[in-house]
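>>> Sequence unavailable; structure follows:
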């Protein structure tokens, strides 16, 4: 689940009355500060202007601009896809709708615990836990070629407010993706996964370096300055045999 859903109920209340000011009046100090920061965020404004479902789209756009991880014809899985902003970017970049008839057509599968509004060019698997073996089997069934070229993850667990515990929970989700990778990621493929920096980050990095030939740490400018979120970009997946 993407962190775009944080305080989603507050946003929904504001949208129902079509203005921010009345919504702010009856909120606690923390809620007031979150909403004020959200509506003043330049990336939130850009996402509305460019019709992206969430500001997180600009994190992926920035990463792709600098590292060229997406191109027409790729098959991709987007884990923690709700509300679908990353899927929007990927659909455009891999030409999943066939909008460019001269370019190869890609494929996008989005997976999340939450319900996801339909998106042309993407196949969504909602109410699905990526760590569940049944979900993993369903993913393989939905992939046209059985495997993908790139695994994307903007997943985040429901925050407890205990930083170290939340960090460990997200690291565990990333390890679940690595367990899934031998079954769905082509040799030479790419993985981009979000984590919250903490004491176990080096364990995830070590595992990625065992499984991929190139691993780098990225913090896009679109990440909030106060956020602990960082991304590992791992490229050139090593051949693995599965049973």
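Received, thanks. No experiment lies behind these values; they were computed from the predicted model shown.

>>> When you work out contacts or count neighbours from here on, use the C-alpha atoms and nothing else.
OK.

>>> so what's the nearest residue to residue 125 once chain neighbours are set aside up against?
Distances taken as Cα to Cα, 6 or more residues apart in numbering place residue 111 nearest to residue 125, at 4.8 Å, with adjacent residues excluded. Residues in contact with residue 111, defined by Cα atoms under 8 Å, 6 or more residues apart in numbering, are 77, 78, 79, 80, 81, 82, 124, 125, 126, 128, 130.

>>> Would you check that the last one makes contact with residue 136?
The reference is to residue 130. Yes. Counting by Cα atoms under 8 Å, residue 136 is a contact partner of residue 130 at 6.6 Å.

>>> more crowded one of those two?
Each of residue 130 and residue 136 has its neighbours counted (other Cα atoms under 10 Å); residue 130 has more, 21 against 17.

>>> following the biggest helix by length in the chain, which helix or strand comes up?
Secondary structure of the chain read by DSSP state H shows that its longest helix is helix 163-184. For helix 163-184, the following helix or strand on the C-terminal side (DSSP states H and E) is strand 185-196.

>>> For residue 103, see how far away the residue minimising distance to the centre of the chain is.
For the chain, residue 154 is the residue whose C-alpha lies nearest the centre (Cα atoms, centre = their mean; 2.5 Å). Counting by Cα to Cα, to the nearest Å, the gap from residue 154 to residue 103 is 27 Å.

>>> Next, the angle from the longest helix of the chain to strand 185-196.
Angle of helix 163-184 versus strand 185-196, following axes from the mean of the first three to the mean of the last three Cα atoms, to 10 degrees, is 170 degrees.

>>> And helix 163-184, what's buried?
166-175, 177-178, 180-184 (16 or more other Cα atoms under 10 Å).

>>> do the same with stretch 201-212
Buried residues in stretch 201-212 (16+ other Cα under 10 Å): 201, 204, 205, 208, 209, 211, 212.

>>> so how far is that stretch from its chain's centroid?
Centre-to-centre, stretch 201-212 and its host chain are 19 Å apart (Cα atoms, centre = their mean, to the nearest Å).

>>> returning to what we had before: can you put the buried residues of stretch 201-212 in a markdown table and add secondary structure?
A markdown table is the format used below for the buried residues of stretch 201-212 (DSSP: H, G, I helix; E, B strand; the rest coil):
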| residue | secondary structure |
| --- | --- |
| 201 | helix |
| 204 | helix |
| 205 | helix |
| 208 | helix |
| 209 | helix |
| 211 | helix |
| 212 | strand |
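
>>> take a look at this one as well, against the first:
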């Protein structure tokens, strides 16, 4: 069975291993680190730009940069956005694939978003809020909504809640990526795309190698809007090879 093969292959790999408002920024910092964070937010041009463009978070510009460079989203595409809260990637995806139908004359796409947190409605997107993407029941709900349609792109900005223990946090991040990869290879059409956030760590190369089993072109991407002092990178897989279905 395809499902069991994917699970065995990727499980082996694993084992080898809000929007900022002015009112919030006026809050008295609790520590030196929080003061640094607030100062960085105040001086970050992407924070103000996101507000001006009515985007829910600065992270929107990461997807915008990647799509501008690699052309992974087009009008008419079907997209699944994993770890969508607060919704900035979903906002970008809706516009790029014309899921809101506002680009007259272009085909209308579809965006399905999911997150453990509540996500406020976004015109043109179907949102599954308060649902853990990694839970089988959540993935089944996504499959039922898609009704057999294969998607053009799976995008993931998922990240685990930080524990403060680097090795544990990295391990949990890797698990989220493999969960997205397992799901993506089941629902993506041939030549489709997978984009996932990852933290640079000792398992990055293995994950990149495993993605290469399913995608013709896999690369690490660091958009300019990703802070220079962050270990955050993005794994981009293009040209999904498809699965042999028996």
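The structure has been received and is ready for your questions. What you see is a predicted model; the values in this text were computed from it and never measured.

>>> Got a TM-score for the pair?
Here the TM-score for the pair of chains, by TM-score structural alignment, normalised by the length of the first structure, is 0.89; 229 aligned residues with a Cα RMSD of 1.7 Å.

>>> Helices of the first structure, start to end?
Using DSSP H, helices in the first structure cover 8-16, 21-25, 29-40, 42-49, 57-67, 85-94, 133-142, 163-184, 201-211.

>>> which stretch among these comes nearest residue 223 of the first structure?
Residue 223 of the first structure lies closest to helix 57-67 among the helices of the first structure, at 6.8 Å (Cα to Cα).

>>> And the buried ones among the contacts of residue 111 of the first structure, selectable in PyMOL?
Applying 16+ other Cα under 10 Å to those, the buried members can be selected in PyMOL as follows:
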select buried, resi 77+78+79+80+81+82+124+125+126+128+130
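
>>> Which member of the contacts of residue 111 of the first structure is positioned nearest residue 60 of the first structure?
residue 78 (11.3 Å).

>>> mind checking how far the counterpart of that closest one in the second structure is from residue 134 of the second structure?
Counting by TM-score structural alignment, residue 78 of the first structure lines up with residue 81 in the second structure. From residue 81 of the second structure across to residue 134 of the second structure, the span is 13 Å (Cα to Cα).

>>> Repeat that for residue 160 of the second structure.
Distance from residue 160 of the second structure to residue 134 of the second structure, by Cα to Cα: 12 Å.

>>> Which neighbours do these two have in common?
With Cα under 8 Å, 6+ apart as the test, residue 160 of the second structure and residue 134 both reach residue 176.

>>> still on that earlier bit, including distance to residue 239 of the first structure, could the helices of the first structure go into CSV?
Shown next, in CSV, are those (distance: least, Cα to Cα, whole Å):
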stretch, distance to residue 239 of the first structure
helix 8-16, 41
helix 21-25, 53
helix 29-40, 43
helix 42-49, 38
helix 57-67, 22
helix 85-94, 24
helix 133-142, 18
helix 163-184, 8
helix 201-211, 8
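
>>> Which position in the first structure pairs with residue 229 of the second structure?
So, by TM-score structural alignment, residue 229 of the second structure is matched to residue 226.

>>> got a list of what its match touches?
Taking Cα under 8 Å, 6+ apart as the definition, residue 226 of the first structure has no contacts.

>>> Just tell me what residue 127 of the first structure corresponds to in the second structure.
Checking TM-score structural alignment: residue 127 of the first structure goes with residue 130.

>>> Equivalent analysis for residue 28 of the first structure, please.
So residue 28 of the first structure corresponds to residue 31, using TM-score structural alignment.

>>> Tell me how far its match lies from residue 38 of the second structure.
Taking Cα to Cα, one finds residue 31 of the second structure at 11 Å from residue 38 of the second structure.

>>> Who has more neighbours out of the two?
Set residue 31 of the second structure next to residue 38 and count neighbours by other Cα under 10 Å: residue 38 wins out with 19 against 9.

>>> ok, back up a step: tell me, the longest helix of the first structure lands on which residues of the second structure?
Counting by TM-score structural alignment, helix 163-184 of the first structure corresponds to residues 166-187.

>>> what's the matching stretch in contact with?
3, 6-7, 10, 14, 17, 82, 134, 139, 149-151, 154, 156, 158-163, 194, 196-199, 201, 203, 207, 211, 214, 240, 242-243.

>>> So which of those residues belong to strands?
82, 151, 154, 156, 194, 196, 197, 198, 199, 240 (DSSP state E).

>>> Save those as TSV, and put in distance to residue 24 of the second structure too.
Shown next, in TSV, are those (distance: Cα to Cα, whole Å):
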residue	distance to residue 24 of the second structure
82	27
151	38
154	32
156	27
194	34
196	29
197	27
198	28
199	27
240	43
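
>>> Could you work out the most separated pair of those residues?
Across these (Cα to Cα), the longest gap, 25.4 Å, separates 151 and 199.

>>> rewinding a little: with respect to residue 119 of the first structure, which of the helices of the first structure lies nearest?
That would be helix 85-94 among these, by Cα to Cα, at 7.5 Å.

>>> in terms of contact, does residue 86 of the first structure touch residue 64 like I think?
No. Counting by Cα under 8 Å, residue 64 is not a contact partner of residue 86 of the first structure; they are 11.4 Å apart.

>>> So those two - more neighbours on which side?
Neighbours per residue (other Cα under 10 Å) separate residue 86 of the first structure from residue 64, with residue 86 holding more: 28 against 16.

>>> and the gap between the nearest residue to the more buried one once chain neighbours are set aside and residue 174 of the first structure?
Of all residues not flanking residue 86 of the first structure in the chain, residue 57 sits nearest, at 5.2 Å (Cα to Cα, 6+ apart). Using Cα to Cα, we find residue 57 of the first structure at a distance of 20 Å from residue 174 of the first structure.

>>> tell me which residues in the helix or strand where residue 12 of the second structure lies are buried?
Taking DSSP H and E as the criterion, residue 12 of the second structure maps to helix 2-15. Going by neighbour count (16+ other Cα under 10 Å), the buried part of helix 2-15 of the second structure is 6, 10, 13, 14.

>>> got the angle between that helix and helix 204-212?
170 degrees.

>>> And residue 31 of the first structure, how far from residue 151 of the first structure?
Taking Cα to Cα, one finds residue 31 of the first structure at 34 Å from residue 151 of the first structure.

>>> Great, nothing more from me.
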